[in-house]
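Q: Output the structure for:
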Amino acid sequence: MLPEEIVALEELRGICLALPEVEERLSHGEPTWFIRGKRTFVMFCNHHHGKRLGFWCPAADGVQELRIEQDPDTFYSPPYVGVRGWLGVNLDDDPDWEDVEEIVRDAYRKVAPKTLAARLD
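A: Down below sits the predicted model:
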């Protein structure tokens, strides 16, 4: 992994692991974060399927389309899970880490049991 890829992974890892009851393990060869060891809410994407460095996560209804429309260089519909509303986020072009944190927290809220999601508020 290149140094900028390591930095992006470490930033994303810090955001994900700061959330309640999150653990990391490899899934499909990439670092992936799970809630209570079961529910995936963020998958790191290191040039998977020709895409750029980034991550995939579930998004609320309509968010994927809106984000892609607003900034198609940063956001995309990822393979396999894009049809279910997941959002692909590129991290290889000076990402806005505050926005990334908000996206990750929203993905967590979408997937987490209500009792855990409530702990974010």
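
Q: From here on, just use CA atoms for contacts and neighbour counts.
A: Will do.

Q: Buried residues, the helix or strand containing Ile15. List them.
A: Taking DSSP states H and E as the definition, Ile15 sits inside helix 3-17. Across helix 3-17, burial judged by 16 or more other C-alpha atoms under 10 Å covers Ala8, Leu9, Leu12, Arg13, Ile15, Cys16.

Q: Could you check the helix or strand where Pro31 lies and say which residues are buried?
A: Element membership for Pro31, per DSSP H and E: strand 30-35. The neighbour-count check on strand 30-35 (16+ other C-alpha under 10 Å) flags Pro31, Thr32, Trp33, Phe34, Ile35 as buried.

Q: Let me know the closest of those residues to Val104.
A: Of all these, Trp33 has the smallest distance to Val104: 10.4 Å, by C-alpha to C-alpha.

Q: Following up with a second sequence; could you model it the same way so I can compare the two?
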Amino acid sequence: MPHAAEKKSHGATAFFIEKGKIFAYFAHNHHGDDRTAVLIKASGIEEQEILIEADPALHYRPAYIGHKGWVGIRVDQQESDWDHIADRIETSWRLVAPRKLLERFA
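A: Model (predicted):
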């Protein structure tokens, strides 16, 4: 993603853009949950609930940030839909990107 960088945040790998706005985390066995997932920002609780209801084996409400509308997407599934995962990461990036950056990379 344009202007994206990686850093450690709270023991997890985080991906952020300008001014430290995080748009994704990589989580592996977070607090012993036996999941490997990417955590992405949704537009809000309503979208989070829709994603989880649509496919609860794939999507879940992650600890600590789920109450803010973030969604976990499991990447440890045998048949992971990488196009869906990439689309959700891009959507998350767009939700936190400054307007000027969005205009440049529309």
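
Q: so what number do they get for TM-score?
A: Scored by TM-score structural alignment, normalised by the length of the second structure, the superposition of the two chains gives a TM-score of 0.90; 103 aligned residues with a C-alpha RMSD of 1.3 Å.

Q: Which residues does the helix or strand just after the strand holding Pro31 of the first structure contact?
A: Counting by DSSP H and E, the next helix or strand C-terminal to strand 30-35 of the first structure is strand 39-46. Strand 39-46 of the first structure has contacts (C-alpha atoms under 8 Å, 6 or more residues apart in numbering) with 5, 9, 16, 30-35, 51-58, 104, 107-108, 111-112.

Q: do the same with stretch 108-119 of the first structure
A: By C-alpha under 8 Å, 6+ apart, the list of residues contacting stretch 108-119 of the first structure from outside reads Pro20, Ile35, Arg39, Thr40, Phe41, Pro58, Ala59, Ala60.

Q: May I ask which two of the residues you listed are separated the most?
A: Farthest-apart pair in these is Pro20 and Ala60; separation 19.9 Å (C-alpha to C-alpha).

Q: Just give the closest residue to the most centrally placed residue in the second structure, not the sequence neighbours.
A: Closest to where the C-alpha atoms of the second structure average out (C-alpha atoms, centre = their mean) is Ile40, at 1.3 Å. Take Ile40 of the second structure and drop its neighbours on the chain: the residue closest to it by C-alpha to C-alpha, 6 or more residues apart in numbering is Ala24, 4.8 Å away.

Q: same question, Ile85 of the second structure
A: Spatial nearest neighbour of Ile85 of the second structure, excluding adjacent residues (C-alpha to C-alpha, 6+ apart): Ile73 at 7.3 Å.

Q: In contact with the equivalent of the one you found over in the first structure, which residues are there?
A: Aligning on TM-score structural alignment places Ile73 of the second structure opposite Val89 in the first structure. By C-alpha under 8 Å, 6+ apart, Val89 of the first structure lies in contact with Gly54, Phe55, Trp56, Thr74, Phe75, Tyr76.

Q: among the residues you listed, who's most crowded?
A: Phe55 (27 neighbours; other C-alpha atoms under 10 Å).
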